[in-house]
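>>> the following block contains a protein sequence and its predicted model.
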Amino acid sequence: MKKAALYARVSTGKQAQADLSIPDQLSSMRSWCEQNGYEVVREFIEPGASAMDDRRPEFQEMIGEACDSHRPYDAIIVHSLSRFFRDQISLCSYERKLRKNAVVLISITQLTADDHSGELTRRVIAMFDEFSSLENSKHTLRAMRENAKQGFHNGSQPPFGFDVEEVEIIGHKKPKKRLVVNQKEAEVVRSIFSLYIEGSGGLKGVASQLNGRQVLRRDHAWSTTTIHHVLTNPIYRGERLFNQIHWKSGTEKPEGEWVRTTIEAIIDPDVFDLAVKKLKQRSPAMSHPRLVSSPRLLTSILKCGVCGARMIAATGKRNLYHYYKCSTRIKKHLDLCTSRPAPMEKLDQAILEMLADRVFTPERVAAHLAERRQNNGKGATLSDLTKQLEAVRFRLANVYRAIENGIELDDVFRENLAKLKQQESDITSRIAVYEQSPQALTDSIDKAEIATFCSLLRQQLLDTSRSTTKELLQLLVSKIVLNEDHVKITGGRVPLAGAVKLAAQKKKLSTPHEVLNFNKGWRPRDDSNVRPLP
């Protein structure tokens, strides 16, 4: 008697939980085998797996056994070819692979001849199965996109930090799902952002600290991958994305196909952006890992003033002395660059003192903020908006007084009243936008706050014993060009105004990342910082 393996499959977990389709498939296949002289030796059941690809554990195990030299069975029995595959090319490929190992594929509801005409028939059936699957997928995705646009959750497992809440909708038989913040998990998410931004251990350090404190991710240990996912998932800043990744290829879809909706934020957007910026800075694609972790202060930002190449750490006289040397001279040839090595300790100290004593002084910071105020002051100021609002409200008060006195309300009167109300609403909105803008933050900073910030920053820069000094320097400075007789420092896009305000409020500059809340270069002008302000 010939031996056979049965393969049953449904596409979704819900179908498997219903416990109807798979038992029916197995019952029909067992009955067919009994009637046609096949002995069932194995049954493979695939609950909730798509037939558009071969990423199915039971399927792969079955194919592996069928192609084994011992050949444990002569045929694979399926209820229909769509249970085996819904992709024509893949179906033909696997069917030929089975035939090479003397194993036949039989569909009990689509019996075909074992010749060329039968093969053609199976290909046509496979084409229709594939077309049907693609059409179903298209309509399902359309419905899921609309569900996401309405603010509901697609899927079963919510992201960490959220729970699923069922919502009854009038006209719908089944309740819809909505994400709500899980306060206990949200605290863990906030801890992850805080540990990563303020710490120096990177993703692994955050995962290690959480696991060491037995703070788990739904009974699972944290890893660098899961920490990275939390730090980069925009849902935590209040922006939920759907249809961003293609489910089959894993590639990102065009942005026009994404569905963006808002949700209650767990992390402030500025804090989220700060974490993402640090991730990019520490990324191997941006900086070599050795440069990020190196204790040498100026590696990755120090450039040769002669040839423009990066200057790297080097030693001399039995490793007793340390220098910065041009990488061109070290890696290519001494004659290709005429620059001289710079004593590491002296240059480090000189750069830090220059930043502390000549760059980030109260005068320079005040000059930069004054320039910001001047640039931002091209539009209406808060004083102008306040005066406009007072004038509109005065006119509205007169209108309301006239109404109380019994004035006749004609169409012109109503139109003027509507215009005044609209003006009041527009000006109020502009004031609200201003109060949340960088300009409002800059305008509110006084000399005492600037002095506090500069004092705290100076202490941080000159205290080289701190592990964060290098990280702070890399945030403040984008490039240092070393010439024979002078040094040119180029500033990065450091958010200075927010740092000044925050440091003044806390009376503390606890992390180098507190200089990241503004979006303009810190230098008042585009030349070197060597010269003092005139």
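All right, it came through fine.
>>> could you use CA atoms for every contact and neighbour count after this?
OK.
>>> check which helix or strand residue 489 maps to.
Counting by DSSP states H and E, the element that carries residue 489 is strand 487-491.
>>> off-centre distance for the helix or strand that that strand is followed by?
Following strand 487-491 in sequence order, the next helix or strand is helix 496-506 (DSSP H and E). Here helix 496-506 shows a centroid-to-chain-centroid distance of 27 Å under the convention Cα atoms, centre = their mean, to the nearest Å.
>>> hold the first one in mind and look at this next one:
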Amino acid sequence: MLNIPKVAQYARFSSDNQRSESIDAQIRAMNQFCKQNHWQVVSTYTDEARSATTDNRPQFQQMIADSGKGLFDIVLVHKLDRFSRDRYDSAIYKKKLKKNHVKLCSVLERMDDSPESIMMEAVLEGMSEYYSKNLAREVMKGMNETALQCKHTGGCPPLGYDLDENRHLVINGQEAQAVRIIFRMFADGYGYTTIIEYLNAHGYKTKRGKMFGKNSLYEILSNEKYTGVFV
């Protein structure tokens, strides 16, 4: 009787310029690969907007746990960097898979047990970690330059401000009234509860149009942008 390998597919995309369509493309390529090799796909695990520089990925952890239940023989990824971009994590989890008699395979990187494949896999893992760390460094460099130009570095602008076409903060007159009240009352010694009750009673809203609470008030009072500091 022919022993058909059982496969668990793992797909992932991070938040850096990728979308959910990336997972669809990965799964499509893996399905085609399994069909060509006459492998049986028994499960698919996906993590969306999760970086491979960390193992804090729910579906990834579930897959590793399931590998010890004899549910599949192979974990298949589109590329090895979908599995991990951290050499330490990669070594740990590949060892766990091996202990559970599960093999890690990649659609684009064909590896076997030869010495050459071991060397090539180490190089690929090193390049993946380099790419991730270098990308983080370049992103931080760009954000620092943006801050030095007194431009907004991302996310929702603080209450009391809007953005112009050059991403400079410009005062929103209506929202600014709430900001002035907050800092004036806080400077006069009023506590969070009193300030919140006053703002909500007079119809003021947060930047997202919600009623004020302790968290939203803390974010405003601790935001350095109100002192002219760009971070």
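Thanks, I have it. Note that the coordinates shown come from a computational prediction; the quantities given were computed from them, not determined experimentally.
>>> circling back: so the strand holding residue 489 of the first structure corresponds to what in the second structure?
Aligned using TM-score structural alignment, strand 487-491 of the first structure spans no residues in the second structure.
>>> what about that strand, distance to the chain center?
With Cα atoms, centre = their mean, you get 32 Å for strand 487-491 of the first structure.
>>> other SSEs contacting it?
strand 477-482 (3 or more Cα pairs under 8 Å, 6 or more residues apart in numbering; DSSP states H and E).
>>> in the second structure, which spans are strands?
Assigned by DSSP state E, the strands in the second structure fall at 6-13, 40-48, 74-77, 103-106, 161-163, 169-171.
>>> contacts for the third one?
So that's strand 74-77 of the second structure. With contacts defined as Cα atoms under 8 Å, 6 or more residues apart in numbering, strand 74-77 of the second structure is touched by 5-11, 26, 30, 83, 102-107.
>>> post-alignment, that strand versus the first structure, mean distance?
Superposed on the first structure, strand 74-77 of the second structure shows a mean distance of 2.7 Å to its aligned residues (mean Cα distance after the TM-score superposition for the first structure).
>>> flag every buried residue along that strand.
For strand 74-77 of the second structure, burial by neighbour count (16 or more other Cα atoms under 10 Å) applies to 74, 75, 76, 77.
>>> columns distance to residue 92 of the second structure on top of these, output as CSV?
Formatted as CSV, the entries for the buried residues of strand 74-77 of the second structure read as follows, by distance: Cα to Cα, whole Å:
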residue, distance to residue 92 of the second structure
74, 17
75, 15
76, 17
77, 17
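>>> what is the nearest of those to residue 63 of the second structure?
residue 75 (8.6 Å; Cα to Cα).
>>> corresponding residue for that closest one in the first structure?
Match for residue 75 of the second structure (TM-score structural alignment): residue 76.
>>> distance check, its match against residue 411 of the first structure.
Remark: distance between residue 76 of the first structure and residue 411 of the first structure (Cα to Cα, to the nearest Å) = 82 Å.
>>> ditto for residue 269 of the first structure
Distance from residue 269 of the first structure to residue 411 of the first structure, by Cα to Cα: 46 Å.
>>> ok, these two, which is more surrounded?
residue 269 (15 against 9; other Cα atoms under 10 Å).
>>> separation between the match of residue 75 of the second structure and residue 113 of the first structure?
Taking Cα to Cα, one finds residue 76 of the first structure at 16 Å from residue 113 of the first structure.
>>> go on, residue 411 of the first structure?
84 Å.
>>> check residue 362 of the first structure too.
From residue 362 of the first structure to residue 113 of the first structure the distance is 90 Å (Cα to Cα).
>>> higher neighbour count, those two?
Higher neighbour count among residue 362 of the first structure and residue 113: residue 362, with 20 against 11, using other Cα under 10 Å.
>>> give me the spatial nearest neighbour of the corresponding residue of the second structure for residue 193 of the first structure, chain neighbours excluded.
Counting by TM-score structural alignment, residue 193 of the first structure lines up with residue 183 in the second structure. Leaving aside its sequence neighbours, residue 183 of the second structure sits nearest to residue 221 (Cα to Cα, 6 or more residues apart in numbering; 7.2 Å).
>>> how near is residue 224 of the second structure to residue 98 of the second structure?
Applying Cα to Cα to residue 224 of the second structure and residue 98 of the second structure gives a distance of 50 Å.
>>> equivalent analysis for residue 168 of the second structure, please.
53 Å.
>>> and the longest helix for the second structure?
In the second structure, taking DSSP state H as the definition, the longest helix is helix 115-148.
>>> okay, the host helix or strand of residue 401 of the first structure sits on what stretch of the second structure?
Assigned by DSSP H and E, residue 401 of the first structure belongs to helix 382-404. Matched against the second structure by TM-score structural alignment, helix 382-404 of the first structure finds no partner residues.
>>> any buried residues in that helix, and which?
382, 385, 388, 389, 392, 393, 396, 399.
>>> could you say what helices and strands the longest helix of the second structure packs with?
By 3+ Cα pairs under 8 Å, 6+ apart, helix 115-148 of the second structure packs against helix 80-83, helix 87-99.
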